[in-house]
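Visitor: sequence? don't have it. structure:
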């Protein structure tokens, strides 16, 4: 082009962003001879969508220092970044600016404010922001459901979904997956089992939500399907979980993992192992979550040897995987193996948590090794609060 102005530069940067070429977009943005608010908003929004939230906030800071005025697009992206990073103080400052410039009634900004507080677990502020919305939509309702679930307000999350349905707000697969995740948690101390045995609200509610997914044509969505499998598996209804799995038009590794984890929770290591073999025969490659689920199944059924085999297949086991094996050794009275395994954990620089310490102390007691407890304490592995 013989002449390029800010509009043509913005067009090519936006084109790169839409084409998924974020690096090219960033390089072009740096070379721009002049920029306007659209230029900054395009890049900030692109960085947030790509998961580069800190870079987005840094760019927002530069935008302010260079004197460009923020718009509702800017604030929506920045608030989203604050929520993703759990930067609630930064988010509050941004919320204050939104009110100051008078765009707090913009629906994109309203949703972003609610989402930011909900992600940060500040549900009091999230509820206040939600109640002040003129027309809450599926985005704001889903944010509230997720935030309430995250902060263990299960009943409130279920009521929020009911309110969403009563108001005729469109329920999309994201909302269904979110509320099914709440139903999967249930309440502490609730019984598990088949339909006849389950009388508690979250399970019954989950069954009703299942009916809604069929009514709204979302049952075939893979994310909703996986959430349904997880909900039934968490409540011990493996027959229905298998039925949902079999009726999905397509499955992925997550689908298999959720089903394997369900049988693992029930201590049915044989069934879990059968599923692992079926998974591989269908061309799906197990990942670390698969092996952790298999590990749990083996330990719950008392098959610590197979569990250890599954553990050794994990490339970088997290502390919960170490704990599962350690707990298995301790429960079976294989205390020497537990101590040796704990030493290996220390050599791998994996920091123990309270579950680790409870298991290893149990094995120390079983072997009558009081000095080993003092060794852990003096080395800083344990603290007085532990």
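Guide: Arrived safely. These numbers come from a predicted model, not from an experiment.
Visitor: When you work out contacts or count neighbours from here on, use the C-alpha atoms and nothing else.
Guide: Fine.
Visitor: Residue 173 is in contact with residue 223, correct?
Guide: Yes: counting by CA atoms under 8 Å, residue 223 does reach residue 173; the two are 7.2 Å apart.
Visitor: Run through the neighbouring helices and strands of the helix or strand hosting residue 129.
Guide: Assigned by DSSP states H and E, residue 129 belongs to helix 123-131. Contacts defined by 3 or more CA pairs under 8 Å, 6 or more residues apart in numbering; DSSP states H and E place helix 123-131 against helix 107-119, helix 138-150.
Visitor: now it and helix 107-119, what's the angle there?
Guide: Between helix 123-131 and helix 107-119, the angle comes out at 160 degrees (axes from the mean of the first three to the mean of the last three CA atoms, to 10 degrees).
Visitor: hmm, who's touching helix 123-131?
Guide: 110, 113-118, 136, 140, 144, 147-148, 151 (CA atoms under 8 Å, 6 or more residues apart in numbering).
Visitor: Pull out the buried positions in it.
Guide: By neighbour count with 16 or more other CA atoms under 10 Å, helix 123-131 contains the buried residues 123, 125, 126, 127, 129, 130.
Visitor: what ranges do the helices span in the stretch 1-150 of the chain?
Guide: Using DSSP state H, counting those that start in this stretch, the helices of the stretch 1-150 of the chain run over 6-18, 22-31, 37-49, 53-65, 72-85, 88-101, 107-119, 123-131, 138-150.
Visitor: Compare these and give me the one nearest residue 300.
Guide: helix 138-150 (26.9 Å; CA to CA).
Visitor: How about that closest one, which residues are buried there?
Guide: Buried residues in helix 138-150, counted by 16+ other CA under 10 Å: 138-150.
Visitor: I'd like the distance from that helix to the chain centre, please.
Guide: Relative to its chain's centre, helix 138-150 lies at 13 Å (CA atoms, centre = their mean, to the nearest Å).
Visitor: what's that helix packed up against?
Guide: Packed against helix 138-150 by the contact rule (3+ CA pairs under 8 Å, 6+ apart) you find helix 107-119, helix 123-131, helix 154-166, helix 173-185.
Visitor: Tell me how far residue 321 lies from residue 313.
Guide: Distance, residue 321 to residue 313, using CA to CA, to the nearest Å: 11 Å.
Visitor: Put this next to the first one:
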């Protein structure tokens, strides 16, 4: 039966006491009377019982009032009960209150109490206080060291964790399985596979190599250090796999860019009859996002719904990102609008989805809404919204964002400067782009590619190629996007022979397998030069099957040079390949119009009407006072 000691609100602390004491305390009319009655009737054993009962979830504040009773020192067992209550609540202020109200008893001499006190500070996020108690302990056992090592590892201080692990062994205390599982994540975060290997050898010599928790920690360590072969070897050798083991393997593949393998392990896990938890699904979802595997992503989302997981803002944002990356903006928008709470990540992934799915205008509107609700953008947000400015050629808005970044004092990381270079280049401010490029102390492949692309799209092909030669001298290898920009520069500059030389270098020197985009660039190169027969011959000799985009590129060249006969053949072929694509109809109509064949032009438009093919209306953007306005053909709404 419970009773409440009375204070100002007659609600001090819930106690479970003997019937006589219950009756006496109910009669207390003031705090002072209550304390006197409590002290007169309460021995230390009863006090411990009261504290333990009061430390039940949700009643910690009431238990803490007992410490205010004078001349009632509590023993270590009661002290540990109070500390455990604070650990459950993760309350630093209450933790410090208990530590400060020991009623004259020194508990650092008691290892159980001291270990719990260190653990309490670690769990409440105060490593400084935890380390102070740890250093004051006259004697430390393996648990003392392990709690402190785990605290450093979890708080993002891996070097301190590993150093403490070394100090522990120097002091003569040998690690146990919990110590090993605590220090291995620190090796992961340091990216130190060499140190991880040393600890792995210690684990084997200590006889803990068959422990499932340690094996999972080793898989995670090797995966985060990029050694998926060793991680898979350990995984395949485990006699018993649990959810955590599968999750570590899935996350490892996803983090190392092996998305297909991550999905395959997830499927094997499901077939093995293990139910994925939230962490598993959080690990497999990025693989779906990076592979633009919408079907798999929807399956993962379905599992979350069926099992009624409480997702939280991070997982909800990951779902928005997945749908946006897979081009399913309608679902992404619905999820975003239903989110009860949005943080900077939520806004950023939604803005990114719009920007990369041709909704740059919508991306800028979302950015403005984000600022209006008081959410502060971070580097990733600015990087994303700058790409939207680039796609709209909204230079005033881009410059405004650049100024905002400077005002906020945000560090211009490489990704953000790359976005600024891309924005200025696509907005025609190529000199400003080059100025930012020259000021960079560190450049990656994207930096060089953005600048080369900028020169190419601004009709300065020779400067683009000159910069590419400088890139090679800097020992940074081009990727497939870089080579796409180089080939595009050759096409815009009319450098056919040089373009073929670079194309031949793709596989010979850069180990890049030519993709459809590279072949399309070569067709465009020949087409712009008027060498249409060579372009057609190039397509026929391709090792991969040409798609509609490539044939349409050649048809576009026929429109430029008014090659009616070849244009008709290509258009008829494209009508069969993709009957609802308006581009071939429009291009053939233009070819007929240029040749003065107006009847044939009319037939094409009639054919489009009969098939239900609609030409996408032209759209233009203008920027007025840093606001972007869109105009469609025959749009009279702004008159």
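Guide: Done, it's in. Not measured: the values here are computed from a predicted model.
Visitor: Once they're superposed, tell me the TM-score.
Guide: Remark: TM-score between the superposed chains equals 0.86 [TM-score structural alignment, normalised by the length of the first structure]; 365 aligned residues with a CA RMSD of 2.7 Å.
Visitor: that older thread, wait, which of the helices and strands packed on helix 123-131 of the first structure is closest to residue 184 of the first structure?
Guide: helix 138-150 (10.7 Å).
Visitor: Report the aligned residue range of the second structure for the closest one.
Guide: On the second structure, the counterpart of helix 138-150 of the first structure by TM-score structural alignment is residues 243-255.
Visitor: Could you do stretch 78-85 of the first structure as well?
Guide: So stretch 78-85 of the first structure sits over residues 183-190 in the second structure, by TM-score structural alignment.
Visitor: neighbouring contacts of the matching stretch?
Guide: With CA under 8 Å, 6+ apart as the test, stretch 183-190 of the second structure has contacts from 149-150, 153, 156-159, 161-162, 165, 193, 195-196, 199, 217-218, 220-222, 224-225.
Visitor: how does it look with 10 Å?
Guide: 146, 149-154, 156-165, 175, 191-197, 199-200, 214, 217-226 (CA atoms under 10 Å, 6 or more residues apart in numbering).
Visitor: ok, now stretch 567-575 of the second structure?
Guide: Contacts to stretch 567-575 of the second structure, defined as CA under 10 Å, 6+ apart, come from residues 547-549, 551-552, 554-559, 561, 564, 577, 579-589, 591-592.
Visitor: count of neighbours near residue 504 of the second structure?
Guide: Residue 504 of the second structure has 13 neighbours, counted by other CA atoms under 10 Å.
Visitor: Relative to residue 235 of the second structure, how far out is it?
Guide: With distances taken as CA to CA, residue 504 of the second structure is found 42 Å from residue 235 of the second structure.
Visitor: likewise residue 189 of the second structure?
Guide: In this view, residue 189 of the second structure and residue 235 of the second structure are 20 Å apart by CA to CA.
Visitor: Next: residue 201 of the second structure.
Guide: Look at residue 201 of the second structure and residue 235 of the second structure: by CA to CA, they are 17 Å apart.
Visitor: Please apply the same query to residue 107 of the second structure.
Guide: Relative to residue 235 of the second structure, residue 107 of the second structure is positioned 44 Å away (criterion: CA to CA).
Visitor: where along the stretch 251-386 of the first structure do the strands fall?
Guide: Assigned by DSSP state E, counting those that start in this stretch, the stretch 251-386 of the first structure shows no strands.
Visitor: ranges for the helices of it?
Guide: Taking DSSP H, counting those that start in this stretch, the helices of the stretch 251-386 of the first structure run over residues 253-265, 269-281, 288-300, 304-312, 319-331, 335-347, 354-367, 370-378.
Visitor: Make a markdown table out of those helices and add mean neighbour count and distance to residue 162 of the first structure.
Guide: Shown next, in a markdown table, are these (neighbours: other CA atoms under 10 Å; distance: least, CA to CA, whole Å):
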| stretch | mean neighbour count | distance to residue 162 of the first structure |
| --- | --- | --- |
| helix 253-265 | 24 | 26 |
| helix 269-281 | 17 | 35 |
| helix 288-300 | 26 | 33 |
| helix 304-312 | 19 | 42 |
| helix 319-331 | 23 | 35 |
| helix 335-347 | 17 | 46 |
| helix 354-367 | 18 | 37 |
| helix 370-378 | 13 | 50 |
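Visitor: can you tell which of those helices is closest to residue 185 of the first structure?
Guide: Nearest of these (CA to CA): helix 253-265, 13.2 Å.
Visitor: looking at the second structure, where would I find the counterpart of the closest one?
Guide: Across the second structure, the stretch matching helix 253-265 of the first structure (TM-score structural alignment) is residues 344-356.
Visitor: After superposing, tell me the mean distance of that stretch to the first structure.
Guide: Following superposition, stretch 344-356 of the second structure is found to deviate from the first structure by 0.9 Å on average (mean CA distance after the TM-score superposition for the first structure).
Visitor: distance between that stretch and the chain's centre?
Guide: On the basis of CA atoms, centre = their mean, stretch 344-356 of the second structure sits 12 Å off its chain's mean C-alpha point.
Visitor: same thing with stretch 231-238 of the first structure?
Guide: Distance, centroid of stretch 231-238 of the first structure to centroid of chain: 19 Å (CA atoms, centre = their mean).
Visitor: Now do that stretch: which range of the second structure does it align onto?
Guide: Under TM-score structural alignment, stretch 231-238 of the first structure corresponds to residues 322-329 of the second structure.
Visitor: what sits up against the matching stretch?
Guide: With CA under 10 Å, 6+ apart as the test, stretch 322-329 of the second structure has contacts from 285-295, 297-298, 316, 318-321, 330-333, 335, 349-359.
Visitor: For PyMOL, what selects the buried ones among the residues you listed?
Guide: Buried residues among the contacts of stretch 322-329 of the second structure (16+ other CA under 10 Å), as a PyMOL selection:
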select buried, resi 285+286+287+288+289+290+291+292+293+294+297+298+316+318+319+320+321+332+333+335+349+350+351+352+353+354+355+356+359
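Visitor: Common neighbours of residue 321 and residue 313 of the first structure, please.
Guide: Each of 288, 291, 292 lies in contact with both residue 321 of the first structure and residue 313 under the rule CA under 10 Å, 6+ apart.
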